[in-house]
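Novice: coordinates for the following, if possible.
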Amino acid sequence: MSTVNIAIVGATGAVGTTILEKLLERDFPSSSIKLLASARSAGNVIEVDGKQFTVEETVPESFEDVDIAFFSAGGAISKMFAEEAVKRGAVVIDNTSAFRMTETIPLVVPEVNADALNEHNGIIANPNCSTIQMVTALEPIRDSFGLGRIIVSTYQAVSGAGAEAIDELETQSNQFLNRHEIEAKLLPTGAGEKFYPISFNAIPQIDAFDSSGYTLEELKMINETKKIFNMNDLHVSATCVRIPVVSGHSESVYFEVDKEGVTVDEIRSSLVNAPGIVVQDDTNKQEYPMPLFSEGKDDVFVGRLRKDPDHPKGFHMWVVTDNLIKGAALNSVQIAEALLATEKK
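Specialist: Below is the predicted model of the structure:
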């Protein structure tokens, strides 16, 4: 197909709107773009780059004549409508957790495992935002030197919890600075019994806890990384923390390579020319990635590269990206681009 008909489910949300922006920005070969959301949003008009799009209610018939459907409206909506879209001939690129760990559904980061697209049966899963940036940064290293262990600590922006969390951060910051009582209603998770302020704070919980003591966000990183790399025996552990940053997830990543005698310079060289990665790693000039400066950018930024002082194959790095762009919307669009490239072969 030279041009395709597109649908975006959850088009009024932050990720859905960014998917639309990226499709237009990257001149994706679309014949039409249909915006879908809930009944209460139907009729709303979204304008991007001077083009106006009217939102429609999501119903099964919405997917007639649609070639690619981007889903970003929550797992329940994906489970309700994804199969309906596939039945009508669409390929679904799903940005929720609904299908990520389904064995028969590929979980794709194009810089890492685009070949997995050959195995799709109508649904392709987009990984968790924090997983995407980590595996993108690790893939050139894994390809060159092998990979045996990953220990990651994340510092995740409130935008990952939605627009309401951004509003709460702003409100709580004003309350704190004016010495008013701080009201917490959203974080760490809406399903929890307690809520904590995020302003001037760090909350070591993202999503609910599993019986293992890990949160669901941490388990996503662990299990998704193994699936994307196709390495079930890979040792992965994660600690995920919410911090008072609007956009841009940061990660401290410890990793061990398989190859003996690898140097920091060799690790850096493997990253410099890797697709989607920008190396910012000059401590003499205090150059390193920061979330404030990643906002609105497509790339995954890597810095603070250094060797572990005690393990001969261990290294550390600092990884930052805009969680709404590469961590969600852009990766979805790149999957669609890779899908079209695969079909042309």
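Novice: all contacts plus neighbour counts: C-alpha atoms, from now on.
Specialist: OK.
Novice: mind giving me the packing neighbours of the lengthiest helix in the chain?
Specialist: In the chain, with assignment by DSSP state H, the single longest helix is helix 129-145. Packing partners of helix 129-145 (3 or more CA pairs under 8 Å, 6 or more residues apart in numbering; DSSP states H and E): helix 110-113, helix 216-229, strand 249-256, helix 264-272, strand 300-307, strand 314-321.
Novice: out of the ones you listed, deepest packed?
Specialist: Of all the helices and strands packed on helix 129-145, strand 314-321 has the most neighbours on average by mean count of other CA atoms under 10 Å, namely a mean of 25.
Novice: quick check: angle from it to strand 300-307?
Specialist: Using axes from the mean of the first three to the mean of the last three CA atoms, to 10 degrees, the direction of strand 314-321 lies 160 degrees away from that of strand 300-307.
Novice: and the next element down the chain from strand 314-321?
Specialist: Using DSSP states H and E, the helix or strand that follows strand 314-321 in sequence is helix 330-344.
Novice: list the helices and strands that following helix packs on?
Specialist: helix 14-25, strand 91-94, helix 110-113.
Novice: mind running it again at 10 Å?
Specialist: Using 3 or more CA pairs under 10 Å, 6 or more residues apart in numbering; DSSP states H and E, the elements in contact with helix 330-344 are helix 14-25, strand 68-71, strand 91-94, helix 110-113, strand 123-125, helix 129-145.
Novice: now do the buried residues in the longest helix of the chain.
Specialist: Of the residues in helix 129-145, 129-142, 145 count as buried by neighbour count, 16 or more other CA atoms under 10 Å.
Novice: between the residues you listed, which sits nearest Gln156?
Specialist: Ser130 (8.0 Å; CA to CA).
Novice: do you know how far that closest one is from Val152?
Specialist: Using CA to CA, to the nearest Å, Ser130 is found at 10 Å from Val152.
Novice: what's the overlap in contacts for those two?
Specialist: Common contacts of Ser130 and Val152, defined by CA atoms under 10 Å, 6 or more residues apart in numbering, comprise Glu218, Met221, Cys240, Glu251.
Novice: and those as TSV, adding distance to Ala336?
Specialist: Compiled in TSV, the shared contacts of Ser130 and Val152 are given as follows (distance: CA to CA, whole Å):
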residue	distance to Ala336
Glu218	27
Met221	23
Cys240	29
Glu251	27
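Novice: this one next, for a side-by-side:
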Amino acid sequence: MTETLLRVDDLRVSFDTYAGEVRAVRGVSFHIDKGETLAIVGESGSGKSVTAQATMRLSADKQIRYKSGSIRFNEKEILKLQEKELQRIRGSEIGMILQDPLTSLNPMMTVGKQIAEGIIKHQHLPKREAITKAIEMLRLVGIPEPERRVNQYPHEFSGGMRQRVSIAIALACNPKLLIADEPTTALDVTIQAQILELMKDLQEKLNTAILLITHDLGIVAEMADRVMIMYAGSIVESGNCEDLFYHPAHPYTWGLLGSIPQADQKNKEALISIKGTPPDLHAEITGCPFKHRCSYAMAVCHEHRPPAFEIGEGHTAGCFLHHEFSPSVINPITKEEVK
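Specialist: Purely as a prediction, here's the structure:
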């Protein structure tokens, strides 16, 4: 029986800006079991990173409002914890890899000190022992000559090596959950493949759950057990990898998959593009958030928000095309009739 590590229910997050309230996350619910990888996919501005950062309450409380919902990590309600309690969890029980290692690492500190910092704080080891463990972490993430490189600065490392250092920092205290926010965005494809392979190997060794934030469906296919598709701060479809790639059920997912060129594609069909732009998150959204960009939108889509229709076991999609009285359409990805 799988054990749930993180459970988020009806999370709503807003930012107060000079232009008004930005409703960045709108009623998101999901869970992550121990040792599994959940990917959150969506275009820029869909609420992926805000959702991930909310699990650690990384944004300053003056800038952000948690309007409703619950975030339970390891049976602790994150939204009710004091800052000192949160600091004990950050780095020790939840680690985070940011997408740009050049800006996430401190250029004024050696990489050894940056890895040792969390070890000293959370595991209360003496400085010398913490540096020894930092060397072990550098070796674990595949950095050669760790005894020498532990005393070097971030600018002395390549982009791929800096990302390995970021992973070492995130995993130094053996966290139960690793949040990877587009961890390979700034890397070339060869280094990207190495980093993904490293993350999978470390997950198997440490049994760490991973919350993976990305817009790259190739990474999702490589890494994820389950997938959530986000659009305009909401989850529009969720399921396991096989569901999302072979039986996609939401027009937005169809657009994402249709925009990927196929290596074995013999005909010269044009790639599907999603016309228009996402809705303004300053405003309330009536009906389906995707309605203005959807070729299948009906009158009901403009008036009512679609519920999460169950497509299969663990596979849901928020689209009225799956209502029993909706007209029949052909799924452009599977070429099958939507029922």
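Novice: what value does the TM-score take for this pair?
Specialist: In this superposition the chains share a TM-score of 0.26, using TM-score structural alignment, normalised by the length of the second structure; 138 aligned residues with a CA RMSD of 6.2 Å.
Novice: and the longest helix of the first structure with strand 314-321, angle?
Specialist: Using the same axes, to 10 degrees: helix 129-145 of the first structure against strand 314-321 is 140 degrees.
Novice: the following helix or strand past helix 129-145 of the first structure packs against which elements?
Specialist: As assigned by DSSP H and E, the chain's next helix or strand after helix 129-145 of the first structure is strand 149-156. With contacts defined as 3+ CA pairs under 10 Å, 6+ apart, the secondary structure elements packing on strand 149-156 of the first structure are helix 129-145, helix 216-229, strand 235-242, strand 249-256, strand 314-321.
Novice: mind listing what's buried in strand 149-156 of the first structure?
Specialist: Buried positions in strand 149-156 of the first structure, judged by neighbour count with 16+ other CA under 10 Å: Arg149, Ile150, Ile151, Val152, Ser153, Thr154, Tyr155, Gln156.
Novice: contacting residues around the second one?
Specialist: This points to Ile150 of the first structure. Applying CA under 10 Å, 6+ apart, the residues contacting Ile150 of the first structure are 134, 138, 222, 225, 234-238, 253-257, 314-316.
Novice: recalculate using a threshold of 6 Å.
Specialist: Val236, Tyr254, Phe255 (CA atoms under 6 Å, 6 or more residues apart in numbering).
Novice: show me what contacts the last one?
Specialist: If I follow you right, that is Phe255 of the first structure. Arg149, Ile150, Gly314, Phe315.
Novice: the last one contacts Gly303, correct?
Specialist: So the one you mean is Phe315 of the first structure. No - counting by CA atoms under 6 Å, Phe315 of the first structure stays clear of Gly303, with 11.8 Å between them.
Novice: with respect to Ile77 of the first structure, which of the contacts of Phe255 of the first structure is nearest?
Specialist: Among these, and counting by CA to CA, the member closest to Ile77 of the first structure is Ile150, at 32.9 Å.
Novice: what's the neighbour count on Lys205 of the second structure?
Specialist: Residues within reach of Lys205 of the second structure, counting by other CA atoms under 10 Å, total 9.
Novice: find the helix or strand that it is a member of.
Specialist: Applying DSSP H and E, one finds Lys205 of the second structure within helix 189-206.
Novice: buried residues, that helix. List them.
Specialist: Ile191, Gln192, Ile195, Leu196, Leu198, Met199, Lys200, Leu202, Gln203.
Novice: for stretch 78-86 of the first structure, same thing?
Specialist: Ser78, Phe81, Ala82, Glu83, Glu84, Ala85, Val86.
Novice: sort out for me which of those residues are in strands.
Specialist: Applying DSSP state E to the buried residues of stretch 78-86 of the first structure, no entry is found in strands.
Novice: looking at the shared contacts of Ser130 and Val152 of the first structure, which is nearest Ile8 of the first structure?
Specialist: Distances from Ile8 of the first structure to these, taken by CA to CA, are shortest for Met221, at 25.5 Å.
Novice: correct me if wrong: that closest one contacts Cys129.
Specialist: No - under the criterion of CA under 6 Å, Met221 of the first structure makes no contact with Cys129, lying 9.1 Å away.
Novice: now the angle from the longest helix of the first structure to strand 149-156?
Specialist: Relative orientation of helix 129-145 of the first structure with respect to strand 149-156: 150 degrees, computed using the same axes, to 10 degrees.
Novice: report the inter-axis angle for helix 129-145 of the first structure versus strand 249-256.
Specialist: 30 degrees.
Novice: can you tell me which two in the buried residues of strand 149-156 of the first structure are farthest apart?
Specialist: Farthest apart among the buried residues of strand 149-156 of the first structure by CA to CA are Arg149 and Gln156. That separation is 21.8 Å.
Novice: returning to what we had before: can you put the contacts of Phe255 of the first structure in JSON lines and add distance to Ala125 of the first structure?
Specialist: Below are these laid out as JSON lines (distance: CA to CA, whole Å):
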{"residue": "Arg149", "distance to Ala125 of the first structure": "24"}
{"residue": "Ile150", "distance to Ala125 of the first structure": "23"}
{"residue": "Gly314", "distance to Ala125 of the first structure": "31"}
{"residue": "Phe315", "distance to Ala125 of the first structure": "30"}
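Novice: re the thing from before, can you redo the helices and strands packed on helix 129-145 of the first structure as JSON lines with distance to Ile6 of the first structure?
Specialist: Shown next, in JSON lines, are these (distance: least, CA to CA, whole Å):
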{"stretch": "helix 110-113", "distance to Ile6 of the first structure": "19"}
{"stretch": "helix 216-229", "distance to Ile6 of the first structure": "26"}
{"stretch": "strand 249-256", "distance to Ile6 of the first structure": "29"}
{"stretch": "helix 264-272", "distance to Ile6 of the first structure": "34"}
{"stretch": "strand 300-307", "distance to Ile6 of the first structure": "27"}
{"stretch": "strand 314-321", "distance to Ile6 of the first structure": "26"}
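Novice: I'm done for today, thanks for sticking with me.
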